[in-house]
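Q: Quick one: sequence and predicted model below, then my questions.
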Amino acid sequence: MYDATNVIPELATPLEARFQRDGVVGALGVTNGALDAIERISQVWLHPGDRVIVEDPCWTTQRTLLQMLGLEAVGVTIDDEGIDPRSLANVLSKRKCAALMITPRAQNPTGATMSIQRRDAIRAVIEDFPDLLVIEDDHFSELSQEPYPSLTYGRNLFAVIRSYSKIFGPDLRLAAVCMDQNTADQVHMRQLLGPGWVSHIIQRLTARMLTDEVTMGEIGKAAEIYKQRRDLLINTLAVAGLKAKGVSGFTVYVPVPQESDTVITLAERGWGVQAGGPYRIDSDPFIRVCVSALNPEDVLKFANDLIIALDPSSRILLR
């Protein structure tokens, strides 16, 4: 047991097939979740004071982790297709950065998903920085309905992290990581000195579910339900003149002039949404709405309550 491989063969087979399907080729590893992978990889290559490029806005826990590691988060702007190549090029031309951390699909909180054209544009920008560590957090993985647009082809240092917590439940602490060989060796060695390995029981359970047609069929149905709920909310808000967005994922991004007032008013009306402040570096105010548990019959009420939260004097309500 103590000299066992990092990934058991019955799990390695479906994981490798999925990575290769998406054009991601490297050494395979597993960790206790996505954040565990990000932390371990960061500790291998990054040092206190290093600058790390992140999306603005970006995942709050990621920012907290970078702060705890003594790393400086440098934000680049993002739209529906992912990070803006011009913003990225501007940062790289002015500041020495050690890593780029991105979410190619279902970006949290904006729901952005990188297009193939945008991927190619970003690859062209980072081509002149061969030592830049690229970490991709594909947290939505099997729930994503869009093709995977990886930046890792030809990179010296990279890691693509796929969490299975959102698919099979948060208590399943497992993420698959496809990395360059050097990074994989370093991460594996550090694991052996700490927890040793990810439970083989959890690995077998994950392998069984990934290769079960009924289970994966249900995952596909869930992905379609999330898409329907997300699209319904965005389209309903559009009728009211509110430009919400979210290409994929659980979340819908809604620009607002005042985050705290909007959150409080919605809370008074029974809705729990998140203010954008903890996600933002220099980007504009917004609220984050999670649609995973938003019933279609409640969307109209939420939209009207949001209209009132933004303008208490409004008489333009949806029916």
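A: Great, that's in hand.
Q: Going by C-alpha atoms from here, please, whenever you check contacts or count neighbours.
A: Fine.
Q: Residue 249 in helix, strand or coil?
A: Of the three states, residue 249 takes coil under DSSP: H, G, I helix; E, B strand; the rest coil.
Q: who's in contact with stretch 135-153?
A: Residues from elsewhere that reach stretch 135-153, judged by Cα atoms under 8 Å, 6 or more residues apart in numbering: 22-25, 34, 38, 99-106, 113-116, 119-120, 122-123, 134, 158-164, 166-167, 219-220, 222-223, 248-249.
Q: Mark which of these are buried, thanks.
A: 24-25, 34, 38, 99-106, 113-115, 119, 122-123, 134, 158-164, 167, 219, 223, 248-249 (16 or more other Cα atoms under 10 Å).
Q: Mind checking which of the contacts of stretch 135-153 land in strands?
A: 99, 100, 101, 102, 134, 158, 159, 160, 161, 162, 163 (DSSP state E).
Q: can you redo those residues as a markdown table with distance to residue 274?
A: Formatted as a markdown table, these follow (distance: Cα to Cα, whole Å):
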| residue | distance to residue 274 |
| --- | --- |
| 99 | 28 |
| 100 | 26 |
| 101 | 23 |
| 102 | 21 |
| 134 | 28 |
| 158 | 32 |
| 159 | 29 |
| 160 | 28 |
| 161 | 25 |
| 162 | 25 |
| 163 | 23 |
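Q: Pick the one among the residues you listed closest to residue 309.
A: residue 102 (32.4 Å; Cα to Cα).
Q: So which bits of stretch 297-311 are buried?
A: Of the residues in stretch 297-311, those buried (16+ other Cα under 10 Å) are 299, 300, 302, 303, 304, 305, 306, 307, 308, 309, 310.
Q: where does the fifth one fall, helix, sheet strand or coil?
A: Using three-state DSSP as the criterion, the local structure at residue 304 reads helix.
Q: And it, how far from residue 244?
A: Separation of residue 304 from residue 244 (Cα to Cα, to the nearest Å): 14 Å.
Q: now the third one
A: From residue 302 over to residue 244 the distance is 13 Å, taken as Cα to Cα.
Q: Repeat that for the fourth one.
A: Plainly put, residue 303 is 11 Å away from residue 244 if you go by Cα to Cα.
Q: now the second one
A: Note on residue 300: its distance to residue 244, by Cα to Cα, is 14 Å.
Q: what number of residues lie near residue 48?
A: 13 (other Cα atoms under 10 Å).
Q: here comes the other one, which I'd like you to weigh against the first:
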Amino acid sequence: MATQYSISGTTAKGIAASVERGISEGELAPGDALPPVRRLADDLGVSPGTVATAYKELRRRGLVVTRGRGGTVVAEAPSVASRRPPQVPPGLVDLAGGHPDPAFLPVLRPPAEVHPTFGSHRASPRLPALEELTRAWFARDGVPAERVTFAHGALDCIARLLSVELRPGDAVAVEDPGFHHLLDLVPALGLRMVPVAVDEEGMTPDALRTALRSGVRAVVCTPRAQNPTGASFTRARRDELVSLLREFPEVLVVEDDYTVEIEGPVAPTLAASGLGRWAQVRTVSKRLGINLRWAGMAGDPVTIARHDGRMLMTSGWVSHILQETLVGLMSDPAVARLVAAGEAAYTKRRLALIDALGSYGIRATGASGIGVWVPVRDESAVVNGLRTHGWWVAAGSRFRIVTPTAVRISTALLLPEDAERLARDFADVLRDRQAVYGG
């Protein structure tokens, strides 16, 4: 239990604000337990109902979670403060971040001149040239593109969709393991996560069926290069999932196809399967760089309209300067060749590590994407062990809900000639820790 921070307040609002202040100032850390309801009520001289109401509000906002007999504890990624990735210790090779290789990113060339604009762009938020390129981008892969829109990145788009479609307390089916920022976002919106197991072909039908029958209102998934496992839909798996989803036509299905252009052949997608409520989100961060905070989205008429209605009331539009920059990049043959070279290099690097680990009897998954997922019994032991060999990898706890322990290794910057050394060091770490390694 946290004993260094004294919660104060005489109303539910005041108590909740005190806990939030403790979290934001670092006095209450992720995993710290809050006092039991009756004990805190006695300490503050208020009714147990007042404290229970405060805790309920904190849970709704994603600041705390309840763990049955474990009581109420501060969430692992409370929405009151952003969770930043740990700093890479000096001298280590960073294989934790999941970022693309700068060698395969183009130089950005914004418009040479930007003339003053009178008024706002709310009446015409999308440049026709970029809208046309976006339609062609989706249509090329069989995704219906009659209606497209823009947002400030994938998470911005997904957050807006979930906010307009769902209400606090509603449930969202998410991949487990899954994208750690999404796993932070959903509870921060006051929504409940329902984990859906993932194998090498994506969400498993049995797990999705269970989630749908439990009453989830939305499903968020990745058609290929699933983060962190690298899973990609096969046609058979896609068809199984679509068959299930058609039994629940009111459930919103959101696909995050974040690795378009650096992942080879197009995976079969749910978005191209005639579902009633759907959206597919595509970004350019992996192929063109993180400075381009932009996402394109295709979807059914209702979903697009609701997204745009909310965006109109908030940010309004994506910068037209950014849009003009994207038009130039997406139309440039030299940029396309650079991206294609990156795609080939990423595939070679990922497969080199999987093969090298396999030669030591270490199982790793990574059918696509820019990383591999390696099951281990003790994440901390492996992360710290590899650190002593000069490698910095990500503990799987950032990506998991209930699935077994593992580590994620980003391969975007790992040259094939270095894969053997990493695999050898990995094997040495496991041999040193046979008592705790589970294979």
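A: Arrived safely, thanks for sending. None of these values were measured; they are calculated from a predicted model.
Q: follow-up on the earlier one: so what sits against both of residue 303 and residue 244 of structure 1?
A: With Cα under 8 Å, 6+ apart as the test, residue 303 of structure 1 and residue 244 both reach residue 237.
Q: What segments of structure 1 are strands?
A: Under DSSP E, structure 1 gives strands at 27-31, 51-56, 72-79, 82-83, 99-102, 133-137, 158-163, 175-179, 251-255, 274-275, 286-290.
Q: Of those, which stretch is the most buried?
A: Using mean count of other Cα atoms under 10 Å, the stretch among the strands of structure 1 with the greatest mean number of neighbours is strand 158-163 (a mean of 27).
Q: quick one: that strand to structure 2 mean distance?
A: After superposition onto structure 2, strand 158-163 of structure 1 sits on average 0.7 Å from its aligned residues (mean Cα distance after the TM-score superposition for structure 1).
Q: Tell me which residues are up against stretch 280-296 of structure 2.
A: Contacts of stretch 280-296 of structure 2 (Cα under 8 Å, 6+ apart): 99-100, 102, 104-106, 134, 148-154, 157, 254-262, 271, 297-299, 318, 322, 339.
Q: Return the residues in contact with the aligned residue in structure 1 for residue 368 of structure 2.
A: Counting by TM-score structural alignment, residue 368 of structure 2 corresponds to residue 248 in structure 1. For residue 248 of structure 1, the residues meeting the contact criterion (Cα under 8 Å, 6+ apart) are 105, 106, 107, 111, 112, 113, 144, 145, 227, 230.
Q: one more time with 7 Å
A: 105, 106, 111, 112, 113, 227 (Cα atoms under 7 Å, 6 or more residues apart in numbering).
Q: What's the match for the second one in structure 2?
A: Put plainly, it is residue 106 of structure 1. Using TM-score structural alignment, residue 106 of structure 1 pairs with residue 225 in structure 2.
Q: can I assume its match is in contact with residue 201?
A: No. Contact between residue 225 of structure 2 and residue 201 fails when scored by Cα atoms under 7 Å: they sit 10.1 Å apart.
Q: Spit out the residues that contact those two alike.
A: With Cα under 7 Å, 6+ apart, residue 225 of structure 2 and residue 201 have common neighbours 231, 232.
Q: still on that earlier bit, distance-wise, check the match of residue 368 of structure 2 relative to residue 96 of structure 1.
A: 32 Å.
Q: Which stretches in structure 2 count as helices?
A: All helices of structure 2, identified by DSSP state H, fall at 12-24, 37-44, 48-60, 128-140, 154-165, 180-188, 205-213, 235-245, 285-288, 301-313, 320-330, 333-359, 379-388, 416-432.
Q: which of those is buried the deepest?
A: helix 285-288 (a mean of 24).
Q: Where in structure 1 does it fall?
A: By TM-score structural alignment, helix 285-288 of structure 2 lines up with residues 165-168 in structure 1.
Q: if we can go back for a sec, could I get the strands of structure 1 as a markdown table with distance to residue 91 of structure 1?
A: Shown next, in a markdown table, are the strands of structure 1 (distance: least, Cα to Cα, whole Å):
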| stretch | distance to residue 91 of structure 1 |
| --- | --- |
| strand 27-31 | 30 |
| strand 51-56 | 8 |
| strand 72-79 | 8 |
| strand 82-83 | 12 |
| strand 99-102 | 11 |
| strand 133-137 | 15 |
| strand 158-163 | 20 |
| strand 175-179 | 25 |
| strand 251-255 | 25 |
| strand 274-275 | 27 |
| strand 286-290 | 24 |
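Q: I figured residue 263 of structure 1 was touching residue 277, is that so?
A: No. Taking contacts as Cα under 7 Å, residue 263 of structure 1 lies outside contact range of residue 277: 11.4 Å.
Q: List the single closest residue to residue 217 of structure 2 in space, sequence neighbours excluded.
A: Leaving out its chain neighbours, the residue that sits closest to residue 217 of structure 2 by Cα to Cα, 6 or more residues apart in numbering is residue 251, at 5.0 Å.
Q: got the contact list for residue 248 of structure 2?
A: Contacts of residue 248 of structure 2 (Cα under 7 Å, 6+ apart): none.
Q: hmm, 10 Å instead?
A: With contact taken as Cα atoms under 10 Å, 6 or more residues apart in numbering, residue 248 of structure 2 is in contact with 212, 213, 215, 216, 217, 275, 276, 277.
Q: Give me the buried entries from these.
A: Buried among these by 16+ other Cα under 10 Å: 212, 216, 217, 275, 276, 277.
Q: ok, the alignment partner in structure 2 of residue 288 of structure 1 to residue 136 of structure 2 distance?
A: Counting by TM-score structural alignment, residue 288 of structure 1 lines up with residue 408 in structure 2. As for residue 408 of structure 2, its distance to residue 136 of structure 2 is 34 Å (criterion: Cα to Cα).
Q: If you drop the residues flanking it in sequence, what lies closest to the counterpart of residue 275 of structure 2 in structure 1?
A: Under the alignment (TM-score structural alignment), residue 275 of structure 2 pairs with residue 155 in structure 1. Closest residue to residue 155 of structure 1 apart from its sequence neighbours, by Cα to Cα, 6+ apart: residue 130 at 6.6 Å.
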